[in-house]
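Engineer: The sequence isn't on hand, but the structure is:
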């Protein structure tokens, strides 16, 4: 395997920056807090090394704790738990490490232990606790703001995607192919059966009315969607007649929601990607399967080279991610193809 030299240089750069930060902070600490404790360069060097050990153990130890908590607790999903664990862990480690280092360095420099090492260490560790607590609060504040901003951006992105999805759905409903097929059927009906032609026009107008009304809605009730599907089914069966059968076995509900035109897109996929003829009539079923709506069709795919059906399903997936953690389920057997979309209860998000 060929190694990327940039990875090694990047890690080296991080290590050098860490070393520079530790040395710089140790120097700053020595100059600010211990400027009266040394008379010559030798005293300064001893105190600087002392401070260097303290800063290094605090920096590296706290960095390790941050990394460990990053793996276990997400700032985005577990903000409160992460903040509590981080503050407690940092304070406990900082106080213990500072006290141990101070006692050891005292022994090395002075040559003996303080009269009461534990009491002396505890008294001297207050600064480490204060600094660590302050730094932890800063981290929590930054993480809170970052995740708040991220949620805002995700909400804005969702709105943009939802508008694009609805725009594409509207385009699909009024694209030239759909209009051509609909008006073709209508022109035949005008001469053959004027009463049926009036019904066709009524259903067509209801379809477009629903498309326009649902543009500004994130969710609609299952009842509303089924009323729309009745009109859409009527238009399709007027075109294909006995070559297409759509069985709706789903009961309407007012407290269960769905993304607008989801069922229409699933039915459209069935029609678009399967053979429909007198010798191969297509059968589609709409049923409830637990907390899902299932659209199932007999599998009789068109010859290879037809347009993929995954684009529309990908659009639906993106919309449902905002409302539920449940996945869209796709099942394909030798004879059938089905897609299940989750129902969304109206009092939920």
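Structural biologist: Received, thanks. The structure displayed is predicted, hence computed values, not measured ones.
Engineer: Please count neighbours and contacts with C-alpha atoms only from this point.
Structural biologist: Will do.
Engineer: quick one, what contacts residue 310?
Structural biologist: Residue 310 makes no contacts at all, as judged by CA atoms under 8 Å, 6 or more residues apart in numbering.
Engineer: gap between the residue lying closest to residue 262 once chain neighbours are set aside and residue 160?
Structural biologist: Leaving aside its sequence neighbours, residue 262 sits nearest to residue 316 (CA to CA, 6 or more residues apart in numbering; 7.0 Å). Separation of residue 316 from residue 160 (CA to CA, to the nearest Å) stands at 14 Å.
Engineer: So between these two, which is more surrounded?
Structural biologist: Counted by other CA atoms under 10 Å, residue 316 and residue 160 do not tie: residue 316 has more neighbours, with 21 against 12.
Engineer: any idea which element the residue lying closest to residue 100 once chain neighbours are set aside lies in?
Structural biologist: Spatially, and ignoring its direct neighbours in sequence, residue 100 is nearest to residue 121 (7.2 Å; CA to CA, 6+ apart). Using DSSP states H and E, residue 121 sits in helix 117-124.
Engineer: dropping in the other structure now:
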């Protein structure tokens, strides 16, 4: 099941722990002189202290900065093009992302478009050879984007999200301080935890899994499986649980940096695009049926290893946990279900599973998930 020939490349320097932004101010100075600070359009990065910490670190390092705070949830191309234009205007030579997955993904695309004149298709085809360096300061525990070469953007042309992938998108630095997650409300904590867990699970069941990614996935599944069960019975995680969630998310991000994602992500994008369902929650909704498919395939032993590593008693325990956290599925008409599956079947990652699904298997996973 594991490739006998494999390789590993992840150049991101990771600093994990409380106070790492202040401690690594000198590292920021090595990357440039003018920073574009990319963050969300809300106030969370200001309220949790992350944006202020980064601004202070930049000041101490002697860097100027300009804030771009127009990133919406599930960012689109218009937003990243506006950010790239601002980067050019202020002559930014480094892009720093502060926030959840949306600012991090947007910042990577901005770093490309700031130094490349590309149309949409050329951008997604990664027809570029340069990008500004990026720094990622995550304030949620779920995306893993701080250690991946991906930028996921909403693309109306295909009525879904689309993946921009290039080694140039790996952040130069990832500064992960779990304290920035302390003010997250429960529903965002749960949604992002399910996203991180889906990364570890899908990576473990990926066609591209290798011995190193498996060890990281197993550790991530162990940590996040325990935390998901705790979230079922606890409103707000304690500081040590926030730390565990952040650590598990980083590990899971490192996994998919090599393996990519698969069926749940491909299907989940439709629920996010058309039904405005948070990305992590959509993944969590789909995971029970996805794991059931794998458990009842020739990859059954490997799928069972997911349950064992995660600490679940059996498939029913796993399904009950995910259903409690994900909640009720959105209503979808029969026509919508058909249309959504047709869109998802065109996604490349739909086939990135250790057992190749037939089209009817994908339909079954989607329909079982929606009830």
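Structural biologist: Perfect, thanks for sending it. As the structure is a prediction and not an experimental result, all values here were calculated from the model.
Engineer: List the TM-score for the superposed pair.
Structural biologist: Superposed pair, TM-score by TM-score structural alignment, normalised by the length of structure 1: 0.24. Supporting alignment: 145 aligned residues with a CA RMSD of 7.0 Å.
Engineer: Now do the helix holding residue 121 of structure 1: everything it contacts.
Structural biologist: Applying CA under 8 Å, 6+ apart, the set of residues contacting helix 117-124 of structure 1 from outside is 95, 98-100, 102-103, 114.
Engineer: would TSV of those with neighbour count, secondary structure and distance to residue 10 of structure 1 be doable?
Structural biologist: Compiled in TSV, the contacts of helix 117-124 of structure 1 are given as follows (neighbours: other CA atoms under 10 Å; DSSP: H, G, I helix; E, B strand; the rest coil; distance: CA to CA, whole Å):
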residue	neighbour count	secondary structure	distance to residue 10 of structure 1
95	21	helix	33
98	24	helix	31
99	24	helix	34
100	18	helix	33
102	22	helix	34
103	18	helix	37
114	14	coil	44
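Engineer: right, and residue 238 of structure 1 touches residue 185 too?
Structural biologist: Yes. Counting by CA atoms under 8 Å, residue 238 of structure 1 touches residue 185, with 7.2 Å between them.
Engineer: so residue 195 of structure 2 makes contact with residue 279?
Structural biologist: Yes. Counting by CA under 8 Å, residue 195 of structure 2 touches residue 279, with 7.2 Å between them.
Engineer: What number of neighbouring residues does residue 228 of structure 1 come out with?
Structural biologist: When neighbours are defined as other CA under 10 Å, residue 228 of structure 1 has 22 of them.
Engineer: contacting residues around it?
Structural biologist: By CA under 8 Å, 6+ apart, the residues touching residue 228 of structure 1 are 206-207, 210.
Engineer: Which single one of those residues is nearest to residue 148 of structure 1?
Structural biologist: Closest approach between the contacts of residue 228 of structure 1 and residue 148 of structure 1, by CA to CA: residue 210, at 35.4 Å.
Engineer: tell me which element that closest one is part of?
Structural biologist: Secondary structure assignment for residue 210 of structure 1, by DSSP H and E: helix 194-213.
Engineer: In contact with residue 217 of structure 2, which residues are there?
Structural biologist: Residue 217 of structure 2 makes contact with 200-201, 203-204, 251-252, 255 under the criterion CA under 8 Å, 6+ apart.
Engineer: Looking at the residues you listed, which are in helices?
Structural biologist: Judged by DSSP state H, the contacts of residue 217 of structure 2 include 200-201, 203-204, 251-252, 255 as members of helices.
Engineer: out of the residues you listed, who has the most neighbours?
Structural biologist: When neighbours are taken as other CA under 10 Å, the top entry among these is residue 252 (35 neighbours).
Engineer: right, and residue 265 of structure 2 touches residue 281 too?
Structural biologist: No. Using CA under 8 Å, residue 265 of structure 2 makes no contact with residue 281, being 10.8 Å away.
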